[in-house]
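>>> what shape does this take:
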Amino acid sequence: MKTMMKLFLAGVALVAVLGPARAEDKPTIEIMSSWTSGGEAAALNVIRTEFEKRGGVWKDSSIAGFGAADAAFQNRIVAGDAPGAKQGVIGLAAADFVNQGLMNPIDDVATAGKWADTLPKSIHALISYNGQVYLSPTGAHGESWVFYSKEAFAKVGITEEPKSWDAFFSALDKLKAAGIVPVAWGGQAWQQTKVFNMVLLSQVGIDGFLKIYVDKDKSEASVEGVKKTLDILGKLRAYVDEGSPGRNWNDATAMVITGKAGVQFMGDWAKGEFTVAGKQPGKDYGCMIAPESEGMVYVADALWFPKTGNAETDKAQKLLAEVVMDPAVQVEFSLKKGSIPMRGDVDKSRLDACAQKGLELMSAGKIVPDQAIVLTPQQVGALDDFVDEFWSDASADAATSAKAFFEIFE
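Here you go, the predicted structure:
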């Protein structure tokens, strides 16, 4: 008995010396993201919960607004104090960091998880550089959506989704006459560019859109397509409220949720806000692709993994990359975020009606890339400035501006 007691006390003493397992002994990672709205935060928490379940320690460094988050990230990189992971868009911005040797590859995780077999070929190509995988994709978003309040539509007698721009403006007139804000407008440059793009796709089609953004085509047909787009964009000015300048996208979504506004042009991440508010697609709100559009603009998010010089962080990065691509996590994340899972082998039956529509378009190849995927960060900034200047100047001539549009590629 005395021997057993001595062994017990010796064990207690050893624990006292060593202490409990420390957080720093676990895979620890700092995440920088711009996902701060209700739906975005809920989606990010899906990844966090699973990461922590697998023994990881999560440090959140979320910053509202992806422009502010990107600037903060770049400052951290320059200062030699990179975070362990960054949420960002798949595209040329990520490629720039990879080509500068600032990112860690996660090719071993991708190979073990057979990502090449489960991701669309175009997406796998976009997360790969020089034969290695660097990004862990979280989900794809459609950006050609018009969300509308079923209550507001019913109140003014709009019984079906407008199929043409003429019918759409007629519906907006009814909302305006009833004292309802027709369009919940997010008056920030990036949001206005999203609207420009979805209208552009409706005017020039998939081939025309790719000619403009990928081939930098300046033909008469392309110039005319941009002019028609600006005509429609300019016409929308008469249907927004005075409080629109500077409005955050989720605040605009809230206007539709509460029935204060009729419609909002936004990517399908807006669904996350409806979900958090307890609203159901088809019952409380509707989702339609922009009038006259044969497809949708898409953007894809991913986690990037900067080099930090810390071996423990490297391990945490690989654990996080694995978690993000877990089939169950992909579905749960998408349900909260409003996105479409990137993996092709997940249970799609749980996706809502809006996500199913987007999935059909993606599966049929009726998609075109967001400008962040095919343009340099500098060109993206120039495009935002171009659209913002046109929107802010009610006297701007669409024909003249259409010719000036192509200067963003120079």
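
>>> alpha carbons only for contacts and neighbour counts from here, please
Will do.

>>> how about A394, nearest residue that isn't a chain neighbour?
G234 (7.3 Å; CA to CA, 6 or more residues apart in numbering).

>>> next, count neighbours for the one you found.
19 (other CA atoms under 10 Å).

>>> quick check, it in a strand?
No - going by DSSP: H, G, I helix; E, B strand; the rest coil, the assignment for G234 is helix, not a strand.

>>> any idea how far it is from P281?
29 Å (CA to CA, to the nearest Å).

>>> likewise T308?
Look at T308 and P281: by CA to CA, they are 43 Å apart.

>>> now D241
Taking CA to CA, one finds D241 at 25 Å from P281.

>>> neighbour count: these two, which is higher?
Neighbours per residue, other CA under 10 Å: of D241 and P281, the larger number sits with P281, 19 against 15.

>>> show me where this structure has strands.
Per DSSP state E, the chain carries strands over the ranges 28-33, 57-62, 85-89, 128-129, 132-133, 136-142, 145-149, 181-183, 261-266, 285-289, 296-304, 367-369.

>>> so which residues make contact with the first one?
Applying CA atoms under 8 Å, 6 or more residues apart in numbering, the contact partners of strand 28-33 are 56-63, 66, 69, 73, 83-88, 312-313, 316-317.

>>> among the residues you listed, the buried ones, what's the ChimeraX command?
Applied in ChimeraX, the following selects the buried portion of the contacts of strand 28-33 according to 16 or more other CA atoms under 10 Å:
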select :56,57,58,62,63,66,69,73,83,84,85,86,87,88,313,316,317
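
>>> tell me the contacts of the closest residue to A178 other than its chain neighbours?
Distances taken as CA to CA, 6+ apart put V156 closest to A178, at 6.9 Å, once the chain neighbours are dropped. Going by CA under 8 Å, 6+ apart, V156 touches 174-175, 178.

>>> pull the number of nearby residues for I31.
Counted with other CA under 10 Å, residues neighbouring I31 total 19.

>>> apologies, that question was intended for E52.
Residues near E52, counting by other CA under 10 Å: 15.

>>> separation between the spatially closest residue to K176 that is not a sequence neighbour and W249?
Once flanking residues are discounted, K176 sits nearest to P182: 5.6 Å by CA to CA, 6+ apart. Distance of P182 to W249, computed by CA to CA: 16 Å.

>>> ditto for A140
Distance, A140 to W249, using CA to CA: 18 Å.

>>> pick out whichever of these two has more residues nearby.
A140 (26 against 22).

>>> contact partners for the nearest residue to E224 once chain neighbours are set aside?
Distances taken as CA to CA, 6+ apart put A402 closest to E224, at 7.5 Å, once the chain neighbours are dropped. Neighbouring residues of A402 by CA under 8 Å, 6+ apart: 223-224, 226-227, 230.

>>> could you also give me the structure for this second sequence? I'd like to compare it with the first:
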Amino acid sequence: MNSRRKPLSSPHPLGAALLLAGLVATAPARAGEVEVLHWWTSGGEARAAQALKATLQAKGHTWKDFAVAGGGGDSAMTVLKSRVVSGNAPAAAQIKGPSLQDWAAEGVLAPMEELARAEHWDDILPKAVAAQMKYQGKYIAVPVNVHRVNWLWANPEVFKRAGAKLPTNWDEFFVAADALQKAGVIPVAHGGQNWQDLTLFESVALGLGGADFYAKALVKLDPDTLKGPLMEKVLTTFKRIKPYTDKNSPGRDWNLATAMVIKGQAGMQFMGDWAKGEFIAAGGQPGKTFVCLPAPGSAASFSYNIDSFAMFKLKNAANSQAQKDLASAILSPEFQQLFNLAKGSIPVRLGVAMDKFDDCAKTSATDFNAAAKAGTLLPSIAHGMAVPTPAEGAIKDVISQFWNSDKMTVKDAQAKLVAAARTR
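All right, here's what the predicted structure looks like:
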């Protein structure tokens, strides 16, 4: 099955929104070209990428699309490394989390501090977000949005037919899953890819263990926490979900799993709020044709995934100016609203009006701002935000092996997690 879904070809208010936002063409003295590497290839994501492209073109520059399919971005990073090593880096690349600092340390990124100071990025970004965009105290990337990862998506009509209740804790989840299964519906739509397995796992960890446990286990990688009794409970609950998925799950892309919920083939999906872009692209309405709620037990927590772009050093002056114009446009209030309405995420810039956003986004924004003020925002380990890439990859492998193995015990998995956490 083709996992790359084409951008919508039907008329969409994107063009009107661009005009209303006042993003008219203001061609610079010398127009440049920006080749942009990203992995936004599904329906809702493609719409969001189109918004970014249109914004750059409105400034008179040329956008050269370099899309690499794969929701977790692993394939894109492999391609990026080969391009940089060969001396042919793209102008801009979607990079995030600790990987940003790794690239900056290589000396291949273009400095963004001058632009950041001129446009007061320290004042318009949450401190936790700004810190991740810096290397040695200076900006080396621009954030685009904020995704909440610990979401559960559900089809309310399917739940109604099955006589099931939307779950708020894990006991209720398993009651609902049994009811859906009895009604002949796949309870959980899941894509059997390692990043999706880890996405589900981190929601279980957050829901059962809370913010402090999550931070110790999956951000600080504390060995005592990884081999402790609460992690044992998390792993046991995680594996208990497996029978509620279908046999065709292995290798399925995330957006195809979302489509199962949209079509009523499945009742639920654990996925970040980029899934909402798929529901919206299919004509869905929040609270009516689909429901968003925090993953069981995690309502008081916020695990985040932030898309960001790093700019690579270029020799062409016009292209370098195009890079700066792209970064400036990304953090404009108009673009922040336009892009995130299409992507399903929320603005990363503080103070953007939320009146045009749906209830899922408003809830997400309220919880994000509260967590930012309280200093309790939690970076997603499954989405490259929490730990160095080698450790993240090793942990992904352990969780997927445990999910797919009938022989690996919980104690075995805990021992392997402790070893994986040491990977550097």
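
>>> re the thing from before, what's the match for the residue nearest to A394 of structure 1 in structure 2?
By TM-score structural alignment, G234 of structure 1 lines up with K239 in structure 2.

>>> verify the stated contact: its match with W403.
Yes - counting by CA atoms under 8 Å, W403 is a contact partner of K239 of structure 2 at 6.0 Å.

>>> joint contacts of those two?
Contacts common to K239 of structure 2 and W403, judged by CA under 8 Å, 6+ apart, are absent.

>>> do you know how far the counterpart of V129 of structure 2 in structure 1 is from G139 of structure 1?
Taking TM-score structural alignment, the alignment pairs V129 of structure 2 with I123 from structure 1. Distance, I123 of structure 1 to G139 of structure 1, by CA to CA: 10 Å.

>>> over to D370 of structure 1?
Noted for D370 of structure 1: a distance of 14 Å to G139 of structure 1, by CA to CA.

>>> ok, these two, which is more surrounded?
D370 (25 against 22).

>>> so what corresponds to the more buried one in structure 2?
Using TM-score structural alignment as the criterion, the counterpart of D370 of structure 1 in structure 2 is S380.

>>> and G344 of structure 1, by the same measure?
Aligned partner of G344 of structure 1 by TM-score structural alignment: L350.

>>> identify the residue spatially nearest to its match, adjacent ones excluded.
In space, L350 of structure 2 is closest to I124, 5.3 Å off (CA to CA, 6+ apart).

>>> give the burial count for that neighbour, as a bare number.
Considering only other CA under 10 Å, I124 of structure 2 is surrounded by 15 other residues.

>>> residue contacts, it?
Neighbouring residues of I124 of structure 2 by CA under 8 Å, 6+ apart: 349-351.

>>> how far does stretch 283-291 of structure 2 stretch from start to finish?
14 Å.

>>> buried ones in that stretch?
Within stretch 283-291 of structure 2, the residues that count as buried by 16+ other CA under 10 Å are 284, 289-291.

>>> ranges for the helices of the stretch 301-410 of structure 1?
Taking DSSP state H, counting those that start in this stretch as the test, the helices found in the stretch 301-410 of structure 1 are 311-324, 327-337, 353-363, 371-374, 377-392, 398-405.

>>> of all those, which lies closest to K218 of structure 1?
helix 398-405 (8.6 Å; CA to CA).

>>> what stretch of structure 2 does the longest helix anywhere in structure 1 fall on?
Counting residues, the longest helix in structure 1 under DSSP state H turns out to be helix 189-213. Helix 189-213 of structure 1 lines up with residues 194-218 of structure 2 when matched by TM-score structural alignment.

>>> what sits up against the matching stretch?
72, 149-151, 169-170, 190-191, 222-223, 225-226, 230-231, 234-235, 237-238, 254, 270-271, 295-299, 301, 376, 378, 380-383, 386-387, 396-397, 399-400, 403.

>>> any figure for the gap between the residue mapped onto the residue nearest to E224 of structure 1 from structure 2 and L226 of structure 2?
The equivalent of A402 of structure 1 in structure 2 is Q414 (alignment by TM-score structural alignment). Q414 of structure 2 sits at a distance of 6 Å from L226 of structure 2 (criterion: CA to CA).

>>> ok, how many other residues are close to the alignment partner in structure 1 of E114 of structure 2?
Alignment note (TM-score structural alignment): E114 of structure 2 maps to D108 of structure 1. Other residues near D108 of structure 1 come to 12 when the count uses other CA under 10 Å.

>>> same question for V12 of structure 1.
When neighbours are defined as other CA under 10 Å, V12 of structure 1 has 11 of them.

>>> how about the contacts made by it?
V12 of structure 1 touches nothing, counting by CA under 8 Å, 6+ apart.

>>> residue in structure 2 paired with it?
V12 of structure 1 maps onto nothing in structure 2, by TM-score structural alignment.

>>> read off where stretch 137-146 of structure 1 ends up in structure 2.
Taking TM-score structural alignment, stretch 137-146 of structure 1 hits residues 143-152 over in structure 2.

>>> return the distance of the matching stretch from the chain's centre.
Centroid separation for stretch 143-152 of structure 2 versus its chain: 5 Å, with CA atoms, centre = their mean, to the nearest Å.

>>> ok, now stretch 363-373 of structure 2?
16 Å.

>>> for stretch 115-130 of structure 2, same thing?
Worked out by CA atoms, centre = their mean, stretch 115-130 of structure 2 lies 21 Å from the chain centre.

>>> contacting residues for A43 of structure 1?
Counting by CA under 8 Å, 6+ apart, A43 of structure 1 has contacts 332-337.

>>> can you find the partner of it in structure 2?
Checking with TM-score structural alignment, A43 of structure 1 has A48 as its match.

>>> separation between G43 of structure 2 and D253 of structure 2?
G43 of structure 2 is 13 Å from D253 of structure 2, by CA to CA.
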